[in-house]
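Student: Okay, predicted coordinates and the sequence, questions at the end:
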Amino acid sequence: MTHAAQSFVDKGIKYTPHYFDVPLNHQDQNATRLTIFAREVSLVSDTDSKKPWLVYFQGGPGFPSPRPNGTSGWLNRALQDYRVLLLDQRGTGNSSVISHQTLASMTSEQQAEYLSHFRSDNIVRDAELIRQQLGVEKWAILGQSFGGFCSITYLSMFPQSLLRSYITGGVPSTTRHADDVYQATFARTLEKNQAFFAQFPQAQALCQKIATHLVNNVEQLPNGQRFTAEQFQQLGINFGMSDTFLPMYYSLENAFVEVDGKEVLRYEFLNEMLAQQSFQTNPIYAILHESIYCQNTASNWSAHRVRQQHDQFNYEPGKPFLFTGEMVFPWMFEQYECLKPLQTAAQMLAEKSDWTPLYNDEVLATNTVPVSCAVYADDMFVEMDISRETLKKIPNSKAWITNEYEHNGVRADGERILDKLIEMGDQTAANLMAQQQSSR
């Protein structure tokens, strides 16, 4: 069942909201129902166009599709060749959103069971059901970061439904344990720390001052939550994005204010620190993050366990300070105000060992869908070597390996990146057609 809401037009772009009804569990059509929201975006001049569809899978997990303002970036390039469907993945945006509010009436057991259905396999099943309901024979997909993970899942499950696959910063391992991923992630995070403190040597003393102050004093964020050194370290996630070193330094420089002869953290600084905590508003990002690497295995708090092998990341007063990166730790469910109600469910999911496979190497080994990937050589979140390892197993896949961009390349220079990927995909498709003709 599907219905479209009222369309609107802005700057020559037509936006049409769609709502779809899907089962929580696609193996049980009598299961709880979810509403999936997706926004169709097209040029006004393309009202009667036969352009193919391109579905966008957002990064995360746990974040909604973009709400575009105009035709800048990748969307501008996409609309030249496609009409675009911006999909709010289940649990995000307007798609039966998951938050501490919507989960409040459930027991911990019910929360864990419910959340177990929100990984990439069911996101892809939702998309496939939407394709059928829209009457689309085949469409292209664009996956950024975790959206790229969804793309490889789509290629594993329903390759016959795809025209092209474009991936930016998001080619996962199809076989490796989460521990392997976090070993690589901690190494990359260390490199980013070294680069930051090399550019701003004075920042090390500022960070130590802030972290030691947080160890020895109670500072509260505007939501009443105690702000800790561990939370402060998590600002390092920004190092995976371009042009973040200088804004980080400015924040550190303005952290303290003197009140009644005593130094305390400024309200502006504390307010900024709360705004940086996307785990509060997007709990899927925390509670299911490690499960995206799990197939028939439990994560058992992989990042936390791997961190103990890298003691330099465990801050104590007097030690050099290091930021962490895109990692989830069990203490977050004790400290973050909006994650506290999910602590027991998070533990259950960390111990869950019967996660179903997300990828099918046998299917991927026979792939005939042109797959074009932007792989970032210095990516702090998705290790280049792991991405290359996967792509070697997928025929008709091509990687553009570049150090021009960080993980957010598609946001920083999306028009150029997508143009490059479309060109690569067209060349792969031409090569495939030539091979088929020569074999006749």
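Tutor: Nice, I can see it.
Student: drop to CA atoms for contacts and neighbour counts, all remaining ones
Tutor: Will do.
Student: Please look at Thr344 and Gln110 and confirm they touch.
Tutor: No: here Thr344 does not reach Gln110: they are 10.7 Å apart, not a contact under CA atoms under 8 Å.
Student: More neighbours: which of the two?
Tutor: Each of Thr344 and Gln110 has its neighbours counted (other CA atoms under 10 Å); Thr344 has more, 16 against 13.
Student: Could you report the separation of the closest residue to that one other than its chain neighbours from Asn69?
Tutor: Closest residue to Thr344 apart from its sequence neighbours, by CA to CA, 6 or more residues apart in numbering: Ser108 at 5.9 Å. From Ser108 across to Asn69, the span is 39 Å (CA to CA, to the nearest Å).
Student: which of those two has more neighbours?
Tutor: Comparing Ser108 with Asn69 by other CA under 10 Å, the one with more neighbours is Ser108, at 19 against 9.
Student: residues touching the closest residue to Val181 other than its chain neighbours, list them.
Tutor: Using CA to CA, 6+ apart and skipping the chain neighbours, the partner closest in space to Val181 is Glu383 (7.6 Å). Taking CA atoms under 8 Å, 6 or more residues apart in numbering as the contact definition, Glu383 lies against 181, 184-185, 377.
Student: Return the member of those nearest to Ile13.
Tutor: Ala377 (34.7 Å; CA to CA).
Student: thought the closest one was touching Ile401?
Tutor: Yes: under the criterion of CA under 8 Å, Ala377 makes contact with Ile401 at 6.2 Å.
Student: for comparison:
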Amino acid sequence: MQACFIDGDVIYRQHRFEVPLNYQDPQGPTLSVFAREVCDLASDEQALPWLVYFQGGPGFPSPRPDSRSGWLKRALQQYRVLLLDQRGTGNSTVISHQTLAGMTPTKQADYLSHFRADNIVRDAELIREKLGVPQWAILGQSFGGFCALTYLSFYPQSLSRAYLTGGVPSLTRHADDVYTATYQRVQDKNKAFFAQFPQAQAQCQKIADYLLNHDVRLPNGQRFTVEQFQLIGINLGRSHANVPMYYLLEEAFVTVNGDNGQSCETLSYTFLNAMLAEQSHQTNPIYAILHEAIYCQDDAHNQRSDWSAHRVREHFPQFNYQTGQPFLFTGEMVYPWMFDQFANLKPLKAAADILAEKADWPALYDIDALANNTVPVTCAVYAEDMYVEMAYSQETLKGIPNSKAWITNEYEHNGLREDGERILDKLIEMGNAIAHLPK
């Protein structure tokens, strides 16, 4: 019997599916994939169309809704929604430093190589068949949008609509191109942040200099470094993040009394605890290990990432902080030193190096199939997106017929979270127009 519960006027059902780890070896090891069905209680007995949600990441579970709000509120007006915990995340067979501990680095790397968008989409397709759904719509946020284009490449006949928000990738560009653009966008966000809070520059330099001259430990015992501090700049690409970041910097130091009776400043436990909480790589290692692999999409060419963000950073030396120089935050980049410094990534260092050198990744997209697309595809493309380059999104959409983009600077990358009801409503309306349906 399916586990379910009712909250207000919404019913939630839990589903579990057994899927192959490797679809090229269907008789081999299997994984468990968890999905949560969400439906308007009054419409539950009706034969509603389905909408599957693909979460951003990679390596993060689907949302855990606790109210009928945001994009879900709009979706429930006409869809039965499936919130998919992508393989390796949430209540699916999970990837963590604990679950990988019993494997050699080579086996870790081989195992992890099956957790990209191609197999996430194959899981979804298997689930569609098991549920007996002829076609369904998909909604992909950020990396979920990458998954959506993979789905359109492999199984377009299974889709009625595709809605993408902040997640239209390049189909052909190397990771180096992606990070070259990303560093430029991160510079823009730094400029805007320090223009809004001029006093924050001196405070950031003070924190960075303190870290250079002291052995500072996070609550988990891990040494905290300037490079780790810079990583919180990932928040600069989200709306309403600047003010909370500034407040956090304000309380970075606390005055304490030493044994000699003299007082001195040190980094506060509150600040350090917040810094540890920012390190999602500790609990969601797929994000660190496979982040660059999502850009290894073309099996016809050498597609090793070779720690792209780290290499490209050499062309942007302003991000390498030195005392007396301006301080800059970094963004959505993954670096090899993380596997030397982060407590829960250290056991995965060798596997991460193997995957960074992997050159035989299978293709993630079928450009010919996308060039003959007939599924209505509507996208929210954010003009000032720090994570996904607008120019590359436009480049991709030019090659996909029956697609339409809403390009806007009203939102940052997390627009779906901020104003999801409006955004999804607009994408549905645009999709209806492509399909020549009434509003």
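Tutor: Noted; the coordinates are in hand. Keep in mind that this is a model prediction, so the values were computed, not measured.
Student: Neighbour count for Ala377 and Ile401 of the first structure, which is higher?
Tutor: Ala377 (19 against 16).
Student: Which residue comes closest to that one once chain neighbours are left out?
Tutor: Asn403 (5.0 Å).
Student: neighbours around the equivalent of the one you found over in the second structure, how many?
Tutor: Alignment note: Asn403 of the first structure maps to Asn409 in the second structure; criterion TM-score structural alignment. Asn409 of the second structure has 12 neighbours, counted by other CA under 10 Å.
Student: and Phe5 of the second structure, helix, strand or coil?
Tutor: State at Phe5 of the second structure, reduced to three classes by DSSP: H, G, I helix; E, B strand; the rest coil: strand.
Student: Spit out the contact partners of the closest residue to Asn414 of the second structure other than its chain neighbours.
Tutor: Sequence neighbours aside, Arg238 is the residue nearest to Asn414 of the second structure in space, at 5.6 Å (criterion: CA to CA, 6+ apart). Arg238 of the second structure sits next to 412-414 when contact means CA under 8 Å, 6+ apart.
Student: Translate Arg238 of the second structure into the numbering of the first structure.
Tutor: Per TM-score structural alignment, Arg238 of the second structure is aligned with Met241.
Student: Distance-wise, check its match relative to Ile167 of the first structure.
Tutor: The gap separating Met241 of the first structure from Ile167 of the first structure is 17 Å, by CA to CA.
Student: Whatever residue of the second structure lines up with Asn367 of the first structure: neighbour count?
Tutor: Mapped onto the second structure by TM-score structural alignment, Asn367 of the first structure lines up with Asn373. Asn373 of the second structure has 19 neighbours, counted by other CA under 10 Å.
Student: Assign Asn373 of the second structure to helix, strand or coil.
Tutor: Three-state call for Asn373 of the second structure (three-state DSSP): coil.
Student: Touching, it and Asn402? I think so.
Tutor: Yes: the pair Asn373 of the second structure / Asn402 is scored as a contact, 6.7 Å apart, by CA under 8 Å.
Student: Give me the contacts around stretch 324-333 of the first structure.
Tutor: Outside stretch 324-333 of the first structure, the residues within contact range by CA under 8 Å, 6+ apart are 185-186, 189, 233-240, 286, 289-290, 301, 303-304, 313, 339-343, 346-347, 380-381.
Student: before we move on, the earlier item: could I get the contacting residues of the match of Asn403 of the first structure?
Tutor: 382-384.
Student: just Ser69 of the second structure next, same as before
Tutor: Applying CA under 8 Å, 6+ apart to Ser69 of the second structure gives the contacts Glu421.
Student: So what does it match up with in the first structure?
Tutor: So, by TM-score structural alignment, Ser69 of the second structure is matched to Ser72.
Student: Pull out the buried residues from stretch 396-413 of the second structure.
Tutor: For stretch 396-413 of the second structure, a neighbour-count test (16 or more other CA atoms under 10 Å) marks 396-397, 399-400, 402-406, 411-413 as buried.
Student: which position in the second structure aligns with Glu137 of the first structure?
Tutor: By TM-score structural alignment, Glu137 of the first structure lines up with Pro134.
Student: and if you look at Leu391 of the first structure?
Tutor: Match for Leu391 of the first structure (TM-score structural alignment): Leu397.
Student: List the contacts of that match.
Tutor: Leu397 of the second structure touches 168, 403-405, counting by CA under 8 Å, 6+ apart.
Student: Strands of the first structure, start to end?
Tutor: 2-4, 8-10, 13-23, 33-43, 53-57, 83-87, 139-144, 162-168, 256-259, 262-265, 371-376, 397-402 (DSSP state E).
Student: Nearest to Arg416 of the first structure, out of those?
Tutor: strand 371-376 (11.1 Å).
Student: what angle separates that closest one from strand 397-402?
Tutor: Here the directions of strand 371-376 of the first structure and strand 397-402 differ by 20 degrees (axes from the mean of the first three to the mean of the last three CA atoms, to 10 degrees).
Student: Strand 371-376 of the first structure - contacts with which helices or strands?
Tutor: In terms of contacts (3 or more CA pairs under 8 Å, 6 or more residues apart in numbering; DSSP states H and E), strand 371-376 of the first structure is packed against strand 162-168, helix 384-391, strand 397-402, helix 414-438.
Student: residues near the equivalent of Leu83 of the second structure over in the first structure, how many?
Tutor: Applying TM-score structural alignment, one finds that Leu83 of the second structure aligns to Leu86 in the first structure. Neighbour count for Leu86 of the first structure, taken as other CA under 10 Å: 24.
Student: Asn193 of the first structure: what's it in contact with?
Tutor: Contacts here follow CA under 8 Å, 6+ apart; on that basis Asn193 of the first structure touches 236, 322-323.
Student: if you set the cut-off to 10 Å instead, what comes out?
Tutor: Taking CA atoms under 10 Å, 6 or more residues apart in numbering, we find Asn193 of the first structure in contact with 199, 204, 236, 239, 245, 321-325.
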